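# sharing a model prediction with you, sequence too.
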Amino acid sequence: MLLNKKLLIFLVFLLIPNFGNANTDFIGVIGAAVGEITNQNNEKLSNGSKIFFGDTVVSNNNSNAQILFLDQTILTLGEDTELTIDEFIYDPNSHEGSFVSNVKSGTVKFITGQISKKNPENLEVKFPSGTLGARGTEFVVLAENKNESTVVLLGPGPENSLGMIPGNLILSDGISSVNITNPGFEATIKN
């Protein structure tokens, strides 16, 4: 019985560092911060601040920020914006992973990275009135209030000269969905 207790104590101490490491790996950094940018603990974020899984980033009045993620996704937050990273899993060798973010309020511009390029269905953006999936593109989400959100596809389009994959957004309000493929087009989802 004493051996079992010693083994249990040894295993607990062996596993504790792994739990700590699971939450200390950063997934991105603040590439630019103007004004007051904070996280869910009301800690000030500035250029170079690390972003972790589960973080909420808040840009206050007259403030904006740009977040650079490990898969090369870039998010730009406008003023009065709240964004939470619900999931970020990324393998830099295979470019496999998944990315789920939640725009709770405000405006966020997305430039998709390797996760969306490899598997477009593995990028999901939640907002108060719906969700969207994106395929290798650039778009803006404006979460105006809990009942209405607007999404604009910025590009690239099918006739781009850079050889890029044409952008594609699939928006859903939980009942129906719409596909946006033309740059400059937008959709508004109301509850």
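Happy to help now that I have it.
# from here on, just use CA atoms for contacts and neighbour counts.
OK.
# ok, and the closest non-adjacent residue to Thr76?
Gln66 (4.3 Å; C-alpha to C-alpha, 6 or more residues apart in numbering).
# neighbours around the one you found, how many?
For Gln66, the count of nearby residues is 20 (other C-alpha atoms under 10 Å).
# now Ser94
10.
# state the distance from it to Lys117.
12 Å (C-alpha to C-alpha, to the nearest Å).
# same question for Thr76.
Counting by C-alpha to C-alpha, the gap from Thr76 to Lys117 is 19 Å.
# another structure for you, compare them:
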Amino acid sequence: MNTFSIKIIFLTLLLFSTSVFANVAKVVALVGDATITREGKTIDLTKESILLKHDEIKTSNNTKVQLLFKDNTIISIGNNSTFQIYNYLYDEENNKFEAKFNMFKGTFKTITGKIGKKAPENFLLKTKTASIGIRGTQIVISIEDNQEKIFCTEGRIFVQKNNSNLSTSINAGEFISVNQNTNKLEVKTIKPSDIKNINKSISIKSNLAVDNITIKEDRPEKAEKAEKAEKAEKAESTKSTKSTKSTKSTESAESAESAIENTIDDDLSELTPESYFENNNSTATYKGDFNNYGFNNGQQYLKNVNNKKVEIPDDTTIQMDIDFGKTNNQISNGEIKINDVGDSTSRTLTFDGDINTSKSTFDLSPTGTTKGSGGSGKIYGSEADLIKGEVNMSSSDNIQIKGNFDAEKQ
């Protein structure tokens, strides 16, 4: 066999091994001992470990692990837990995305990344008892011998009991308990005591990533009432002490969240600097949706043709142009397209707006036949890559949309 043939065979094997054993994640934090089972072999997991598709991770007593995937999904694993990367594909060039993880036992927290945004239908978490679909979400799972608890702390999730027709949706601030004998999925409100021990199980203080569980501020009102009721049961002095600790814990978690967003999301947690608006004479189109925020009867809803508040449909979109070369009326051609308002008809709401360049904030005003108070929000990223805001607008026949949205520069 000549040298040229040997080189061809070597390159072929190299390409084959790269495609089959492509790296999908890395360990970003580790406390304690854990192992990886790969192709029937067991190896020690370290802070330098790179993970492949089909890898199974097992943690020991007092062990905590945090993984960062290629799409910026973060998974925290507690002690005495077993987790498997069942399938994973993140191919932006060919627009192919899939993330499927098995959680056999233990405690887990998942913060979804770009796959959850680009192809939420292809992001799946599976336990022994249930399958969980997501919508740009933070999910916490606790699996004990005969009981599983599934918490939604941000966004919205869908849970279906395996091998049955039982299914339900869970909004931020809610959870369910499920086991093999469950014949009804009952959604309950999360109380601070429900997640206290889970926080201890997955928290890694030395790591930048967010591992303390906090419930998003726009959670349903009943979650807030439940939390207040629980605090009211405490003595006044104890309540005061716990309030101080809670504030410090929240500030710490928010600080950590800001740190990892700066690392992972290319500084998208920082407001756009005023200099970008002053020195840029271009126009950009932004497109987004309302899918990262679950239904809330007071804050996030669509009032349809039947005058009923319902969840904003997933295919509802928001779009606008921003002209960075103007000093006013910088936002134009704004549209919110609602494809189904309850009778298979659609509505388009229109708006324009102004930007306060010194604060990187904006205000939206209805145009044409669109009514309502308009909207407002903030612009993020060193080059204004992301906008987040809220709207409250209605059509001429009183189809109302109220809620938060995210939109990215195209």
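Alright, I've got the coordinates. Just so it is clear, the structure is predicted and the values come from calculations on it, not from any experiment.
# re the thing from before, where's the residue nearest to Thr76 of the first structure, which helix or strand?
Following DSSP states H and E, one finds Gln66 of the first structure within strand 64-69.
# how far apart are that strand and its match in the second structure?
Relative to the matching residues in the second structure, strand 64-69 of the first structure has an average distance of 0.3 Å after the fit, by mean C-alpha distance after the TM-score superposition for the first structure.
# show me what that strand is packed against.
Helices and strands touching strand 64-69 of the first structure, by 3 or more C-alpha pairs under 8 Å, 6 or more residues apart in numbering; DSSP states H and E, are strand 26-34, strand 74-77.
# deepest-packed of those, please.
Ranked by mean neighbour count, these are led by strand 74-77 with a mean of 23 (mean count of other C-alpha atoms under 10 Å).
# what's the average distance for it when superposed on the second structure?
On superposition with the second structure, the mean distance recorded for strand 74-77 of the first structure (mean C-alpha distance after the TM-score superposition for the first structure) is 0.2 Å.
# and after that strand, which helix or strand comes next?
By DSSP H and E, the next helix or strand past strand 74-77 of the first structure is strand 81-91.
# okay, buried residues for that next one please.
Judged by neighbour count (16 or more other C-alpha atoms under 10 Å), strand 81-91 of the first structure contains these buried residues: 81-90.
# ok, the residue nearest to Thr76 of the first structure - contacts?
Going by C-alpha atoms under 8 Å, 6 or more residues apart in numbering, Gln66 of the first structure touches 30-33, 74-77.
# apply 6 Å and report the result again.
Shown in contact with Gln66 of the first structure (C-alpha atoms under 6 Å, 6 or more residues apart in numbering): 30-32, 75-76.
# of those residues, which pair is most distant in space?
Greatest spatial distance in these: Ala32 and Leu75, 10.6 Å, computed using C-alpha to C-alpha.
# rewinding a little: for Asn145 of the first structure, find the nearest of the helices and strands packed on strand 64-69 of the first structure.
Distance to Asn145 of the first structure, taken as C-alpha to C-alpha, is lowest for strand 74-77 among those, at 16.0 Å.
# name the surrounding residues that touch the closest one.
64-68, 108-111.
# now, which of those residues sits nearest Asn147 of the first structure?
Using C-alpha to C-alpha, the shortest approach to Asn147 of the first structure within these belongs to Val108, at 17.2 Å.
# the strand or helix carrying that closest one against the second structure, how far on average?
Using DSSP H and E, Val108 of the first structure sits in strand 96-111. Taking mean C-alpha distance after the TM-score superposition for the first structure, the mean distance separating strand 96-111 of the first structure from the aligned residues in the second structure is 0.8 Å.
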